[in-house]
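Student: only geometry, no sequence info:
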């Protein structure tokens, strides 16, 4: 059982929904993003998604694109992303951490080397948005053999014919993208999302977590209420990009987490 599996089992036993929070590794610098990351569990974050900065983040809207650019401009590398996780694990051995991003930086590093270093650092799962199920032999299957969850995205355009393929070899949780389009582009609507979550849950026992388009505590509560939890990314990254102090960023994270946990 991975930390992700253990976390969702514990939340289910408590009758609670999950709050998942995303930040870009190294935005605007390692010190700041590590401070936010270390403060997240205390702010109510159940699972941390840590972005791997990449020059061509095709699924992301301007907010997260700019975060990746700030991180890269500041000299962020894969070594430093993994270093953040190693540092975080010195004080927290239980909070699940998922690396989220694109395949190119992993491919460039070499899959075997990346997986060895990621597991050693304390990574629990991967979300690699540009690797479809047809490419499972590239990373998904080796990652699972290394003990990592491989978390797949389902979207409003994932029809019933495609869904079983998407769910194949997925573990940890299913990430349902609530809108068609890029991150931070529109608000998720619970009425639209609810039947889609039900459709996915009819085909898997995995938790279904909804992301994209969630930016307020009320929105987090509404979306978490019809799923197993929600993900917030752009709203948090926007605060970091605005230069807000770490304490203020974490206060806003805590409000979002409280919203999800009220569901």
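Tutor: It's in. Note that this is a predicted model, so its numbers are computed, not measured.
Student: Every contact and neighbour count from this point should use C-alpha atoms.
Tutor: Will do.
Student: Tell me which helix or strand comes right after the strand ranked longest in the chain.
Tutor: Criterion DSSP state E: the longest strand present in the chain is strand 18-24. Once the chain leaves strand 18-24, the next helix or strand it forms, by DSSP states H and E, is helix 30-39.
Student: And that next one, what's buried?
Tutor: Buried residues in helix 30-39, counted by 16 or more other Cα atoms under 10 Å: 30, 32-34, 36-39.
Student: what's that helix packed up against?
Tutor: strand 18-24, helix 78-89, helix 246-262 (3 or more Cα pairs under 8 Å, 6 or more residues apart in numbering; DSSP states H and E).
Student: Can you give the contact residues for the shortest one?
Tutor: This points to strand 18-24. Residues from elsewhere that reach strand 18-24 (Cα atoms under 8 Å, 6 or more residues apart in numbering): 8, 11, 33, 37, 44-53, 64, 67-68, 71, 209, 224, 228-234, 236-237, 253, 257, 260-261.
Student: now the helices for the chain?
Tutor: Assigned by DSSP state H, the helices in the chain fall at 3-14, 30-39, 62-73, 78-89, 103-109, 111-121, 140-145, 163-167, 190-201, 217-225, 234-241, 246-262.
Student: Looking at those helices, which one is packed in the most?
Tutor: The highest mean neighbour count among those, using mean count of other Cα atoms under 10 Å, belongs to helix 217-225: a mean of 23.
Student: by how many degrees do that helix and strand 18-24 diverge?
Tutor: 120 degrees (axes from the mean of the first three to the mean of the last three Cα atoms, to 10 degrees).
Student: which strands and helices sit next to helix 217-225?
Tutor: Using 3+ Cα pairs under 8 Å, 6+ apart, helix 217-225 sits against helix 190-201, strand 208-211, strand 229-232, helix 246-262.
Student: second one coming, line it up with the first:
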């Protein structure tokens, strides 16, 4: 019998609890390896139901200024894809339940070597991948090897994904579907709950998978609004901006930047948890 993935188990648990999940995004290696690891390990206790871990890249075309800056800080500190997998391995020494999804661009995975990467990612404890710039037409590049290795491959859908395009987008999706609430880069703006609810219902019916929404969600109020109509809420730029502000306030002590981020995560996660009165 095929084992249940961490993502499937977590979404099943959320459905039983009658609530949406909270998925924070943080950039691996931002602002350095040690601080990033400490933050990663603390996120589940702060309310994270799953974690989206950014893979830094020199040309992050789908990211807004905050996440671009986070990636540059990580690169400057020497972060690599290999060190990102090391972060996940260290996290798994203490937490074998919280799903981790790597989000990034195809170039680092290709440079690593796809066969070696999917093997090492699975061994490290990665649960899924979001690859922003790899369309369904290129499934053989990474999606098919990833699924063969037991990694979920999460698809992105947007307000411009029409009925003609949707079957191709969803064909080989697994884990969940990530609905980008607006057309644009991360952190710029966010969509309206009514439109998101309609899109999420269509995606869920077409795919049979849970639907998470992200891009531009910065307040507990907005997170709660979306948590009433989707299966999970992803927040990235707001947390990364909080980290950057704390680093600017005390540049010599990156460890002091962790608590402000966790405080915001607790606010967001609490709002998501309570949104349906669960």
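Tutor: That came through fine. All values reported here derive from a predicted model rather than from experimental measurement.
Student: re the thing from before, of all the helices and strands packed on helix 30-39 of structure 1, which one is nearest residue 152 of structure 1?
Tutor: For residue 152 of structure 1, the closest of the helices and strands packed on helix 30-39 of structure 1 is strand 18-24, at 15.0 Å, according to Cα to Cα.
Student: In structure 2, what stretch matches the closest one?
Tutor: Under the alignment (TM-score structural alignment), strand 18-24 of structure 1 falls on residues 21-27 in structure 2.
Student: Check stretch 182-200 of structure 1 too.
Tutor: Aligned using TM-score structural alignment, stretch 182-200 of structure 1 spans residues 185-203 in structure 2.
Student: Touching that stretch from outside, list them.
Tutor: 61-67, 159, 177, 179, 181-182, 209, 211, 213, 215-218, 225-226, 229-230, 236-238.
Student: Which among those residues count as buried?
Tutor: Buried by 16+ other Cα under 10 Å: 63-64, 66-67, 177, 179, 181-182, 209, 211, 213, 215-218, 225-226, 229-230, 236-238, out of those.
Student: so residue 226 of structure 2 makes contact with residue 220?
Tutor: No - counting by Cα atoms under 8 Å, residue 226 of structure 2 stays clear of residue 220, with 10.1 Å between them.
Student: For the residue nearest to residue 208 of structure 1 when sequence neighbours are not counted, list the residues it contacts.
Tutor: Using Cα to Cα, 6 or more residues apart in numbering and skipping the chain neighbours, the partner closest in space to residue 208 of structure 1 is residue 174 (4.8 Å). Residue 174 of structure 1 sits next to 151-154, 167, 206-209 when contact means Cα under 8 Å, 6+ apart.
Student: From residue 133 of structure 1, how far out is residue 174 of structure 1?
Tutor: 13 Å (Cα to Cα, to the nearest Å).
Student: and the helices and strands packed on helix 30-39 of structure 1 as TSV, adding distance to residue 99 of structure 1?
Tutor: Formatted as TSV, the helices and strands packed on helix 30-39 of structure 1 follow (distance: least, Cα to Cα, whole Å):
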stretch	distance to residue 99 of structure 1
strand 18-24	10
helix 78-89	9
helix 246-262	19
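Student: Of all these, which one is nearest residue 3 of structure 1?
Tutor: Proximity to residue 3 of structure 1 (Cα to Cα) singles out helix 78-89 among the helices and strands packed on helix 30-39 of structure 1, at 12.5 Å.
Student: okay, and that closest one goes to which residues in structure 2?
Tutor: Taken onto structure 2 by TM-score structural alignment, helix 78-89 of structure 1 occupies residues 81-92 there.
Student: same deal with stretch 113-128 of structure 1?
Tutor: Aligning stretch 113-128 of structure 1 against structure 2 (TM-score structural alignment) gives residues 116-131.
Student: Determine how far that stretch lies from the middle of the whole chain.
Tutor: On the basis of Cα atoms, centre = their mean, to the nearest Å, stretch 116-131 of structure 2 is displaced by 14 Å from the centre of the chain it belongs to.
Student: do stretch 138-151 of structure 1 as well
Tutor: 16 Å.
Student: How about stretch 21-29 of structure 1?
Tutor: With Cα atoms, centre = their mean, you get 12 Å for stretch 21-29 of structure 1.
Student: same check, this time on stretch 54-62 of structure 2
Tutor: Relative to its chain's centre, stretch 54-62 of structure 2 lies at 13 Å (Cα atoms, centre = their mean).
Student: residues in structure 1 aligned with it?
Tutor: Against structure 1, stretch 54-62 of structure 2 falls on residues 51-59 (TM-score structural alignment).
Student: circling back: can you give the distance of the longest strand of structure 1 from its chain's centre?
Tutor: The chain centroid and the centroid of strand 18-24 of structure 1 are separated by 6 Å under Cα atoms, centre = their mean.
Student: can you check stretch 197-207 of structure 1 too?
Tutor: 19 Å.
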